[in-house]
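Enquirer: What would the 3D arrangement of this be:
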Amino acid sequence: MDDGPNWSLSSQVSSATSSRPVDGGPAAPARKRKPGTWRRLPRTLPLEVEVRMKLGSITHEELNRQHLARAEELEKMDDSGCDTEEAKIAFKAFKEEHVRWYRKLAEGWPENIVINYNPQPSDTEEEFLTAEDMEARFTNRNPTHGAQLKHFAGLALAHYNARKTEHKLDLAEALTSNCFSEACGTTYAHVNFIAIPGKTNNPMKRLFFAELMLIPELQMEEDTEPMRVLHVSTIDDVPCYGGCHEIHRKINHRMRGVMDYERCHACHDILKHPKGDMFIGGHNSTRMPYYSAT
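Expert: The predicted structure is shown next:
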């Protein structure tokens, strides 16, 4: 039997504020939250608690009270720090799961219980979707940053139409977008939208993916669009894949360092992509190198 419980809980629970010193001194100031970092919650077991448990100066009853306090603290949190609809959904699932675990820990801590929270690797599924399939998934969703989403979709469709000589398309619905920054500072946007042929008696809806990139130098120029369209393609006639942001992806193919050129690690599953070599941004597989940029 081990000397004590195994406290290797999920890496999703990390420190948003500096831990209190063991000697009871004043706490260090909290770090300012960046967009998309709502997961930076207090650690399940702060450093001083680990030290006190090793020294035998903390009881199970006191530890249980701390778990209960953390459950109540998490229950009071809302999704105001989430900047996308997908982040709100992920936060709700995270909150429900960890409140349940905190309360279970607070019920009692027999010495022979060991928690080893180590999620198994998973992957996003290959899907064949129609425009109607995606429309149905967004029926009850209210997109955040709606004006930006429609703007990105309009730019992408104009780029697509400029390369067509006939049967130009009209925007039917802008579904979802994600604007994110790479570690190097480059900002990209990924977009899903639906378009239909104009001036036809039997318009067939088409599902699109587009990638745009921000050109910072153009932001200072009036009447100049700073977002450049890099790629636009239909994805209702090819396999598509949801983004795998915040999942522990099982990667079986050879990569270039940490770069996974099959999937997007910046977007959530609801945003669908073609095969990863069709777009540039979002390939860093180190799980959370990305933050939202609005």
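Enquirer: hey, let's count contacts and neighbours off CA atoms from now on
Expert: OK.
Enquirer: now for the top strand by length along the chain, which elements pack on it?
Expert: When the chain is parsed with DSSP state E, its longest strand is strand 169-181. Helices and strands touching strand 169-181, by 3 or more C-alpha pairs under 8 Å, 6 or more residues apart in numbering; DSSP states H and E, are helix 146-161, strand 187-197, strand 291-292.
Enquirer: relative to strand 169-181, how tilted is the second one?
Expert: Our comparison of strand 187-197 with strand 169-181, counting by axes from the mean of the first three to the mean of the last three C-alpha atoms, to 10 degrees, yields an angle of 170 degrees.
Enquirer: Show the secondary-structure elements that the helix or strand just after strand 187-197 is packed against.
Expert: Per DSSP states H and E, the first helix or strand lying C-terminal to strand 187-197 is strand 206-214. Counting contacts by 3+ C-alpha pairs under 8 Å, 6+ apart, strand 206-214 packs against helix 131-137, helix 146-161, strand 187-197, strand 227-234.
Enquirer: to compare against the first, here's another:
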Amino acid sequence: MTWMVTGGAGYIGAHVVQAFLDEGMDVVVVDDLSSGHEEFVPAGTPFVRTSILDGATLRTAMREHAVTGVVHLAGYKYAGVSVQRPLHTYEQNVTGTARLLEAMQAADVDAVVFSSSAAVYGTPDTDLVTEATATAPESPYGESKLIGEWLLRDQATATAETDRPLRHTSLRYFNVVGSGRADLYDSSPHNLFPLVIDALLAGRTPRINGTDYATPDGTCVRDYIHVADLARSHVAAARTLAAGGTLEPVYNLGSGDGVSVREIMTTMAEVTGIPFVPEEAPRRPGDPARIVASGDLAARDLDWRMRHTLTEMAASAWEARRPR
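Expert: Predicted coordinates for the structure are as follows:
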């Protein structure tokens, strides 16, 4: 029994791969290295360097490695930039997912765990997002993730009466941070933790965008979760699908309790030992004051819980990037 992890050389993907290996489950990694790192792929783990747009190579890899399920993380993940690159975003995230599903059907692979996103909710009008909260994406990225969920749903419907109906679930992530190993790190040029760490390493002062929100300290509140906790829930979802169990179509992986940008800055100063007072800049257009999700459904079904404090999240992120 082997699981294919698309995007398995990326920050989140590499942690998911490690979580599978820690559970004694075989994995094959697929990644085009457009944002991933080949050194993130564990020694001895089969690695296929290809795009998910290459259906023929995906089919071949699935057959050669006797793949029984897929964790689909590959995609273009930059919400802000997707506004300037909508066609690229849709090609990677929508066409790529369709090609993957075609390859799965051709290779008789009938289980998939899909990496969705909190971006499907847009700016929710509730203090606590649940799976029942209306979806209203506000970027091509968020739209493409929601369409990905629809593709899984529709393929499951189309194959329901066959001998291999598609079994699936989609995990909607919020802000994934930290590191489960000192050699795996977030290299995104858009995520808050690496932006803060990069600024400190370069001798610059990190910046807060917006300090006049209707929140306790005036800065945006977001849902931050540790990448290793996230990875464990992928394994739990895969195990359930592999055993023929039933999962909900979507799950939020959220903390239920948000953290402000200013709190993150304070914590980063503490764990790095680099004192600083963050620069304050105007709000960025489209940034909601607060987005926090309930993880109750995932806690019930996917062994989901917050196992790391904010200090542990920040310290592990710093440990993976600090000078040695």
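Enquirer: Give me the TM-score for these two chains.
Expert: Here the TM-score for the pair of chains, by TM-score structural alignment, normalised by the length of structure 1, is 0.24; 129 aligned residues with a C-alpha RMSD of 6.7 Å.
Enquirer: Could you say which of the helices and strands packed on strand 206-214 of structure 1 is packed most deeply?
Expert: When these are scored by mean count of other C-alpha atoms under 10 Å, the highest mean neighbour count falls to strand 187-197 (a mean of 24).
Enquirer: quick one on the thing from earlier: of all the helices and strands packed on strand 169-181 of structure 1, which one is nearest Leu63 of structure 1?
Expert: In terms of C-alpha to C-alpha, the element of those nearest to Leu63 of structure 1 is strand 291-292, at 33.8 Å.
Enquirer: and Asp301 of structure 2, how far is that from Ala236 of structure 2?
Expert: Counting by C-alpha to C-alpha, to the nearest Å, the gap between Asp301 of structure 2 and Ala236 of structure 2 amounts to 8 Å.
Enquirer: thinking again about what came up before, let's have the helices and strands packed on strand 169-181 of structure 1 in CSV, adding distance to Thr234 of structure 1.
Expert: Compiled in CSV, these are given as follows (distance: least, C-alpha to C-alpha, whole Å):
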stretch, distance to Thr234 of structure 1
helix 146-161, 10
strand 187-197, 9
strand 291-292, 25
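Enquirer: closest one to Met213 of structure 1 among those?
Expert: Closest among those, using C-alpha to C-alpha: strand 187-197, at 4.4 Å.
Enquirer: Give me the helices and strands touching that closest one, please.
Expert: Identification of packing neighbours for strand 187-197 of structure 1 by 3+ C-alpha pairs under 8 Å, 6+ apart yields helix 146-161, strand 169-181, strand 206-214.
Enquirer: Next, the buried residues of the longest strand of structure 1.
Expert: Leu169, Asp170, Leu171, Glu173, Ala174, Leu175, Thr176, Ser177, Asn178, Cys179, Phe180, Ser181 (16 or more other C-alpha atoms under 10 Å).
Enquirer: any idea how far Glu132 of structure 1 is from the third one?
Expert: Between Leu171 of structure 1 and Glu132 of structure 1 the distance is 14 Å, computed by C-alpha to C-alpha.
Enquirer: what does the fourth one give?
Expert: When distance is defined by C-alpha to C-alpha, Glu173 of structure 1 is 11 Å away from Glu132 of structure 1.
Enquirer: now the first one
Expert: For Leu169 of structure 1, the distance to Glu132 of structure 1 (C-alpha to C-alpha) stands at 17 Å.
Enquirer: cool, and the last one?
Expert: From Ser181 of structure 1 across to Glu132 of structure 1, the span is 31 Å (C-alpha to C-alpha).
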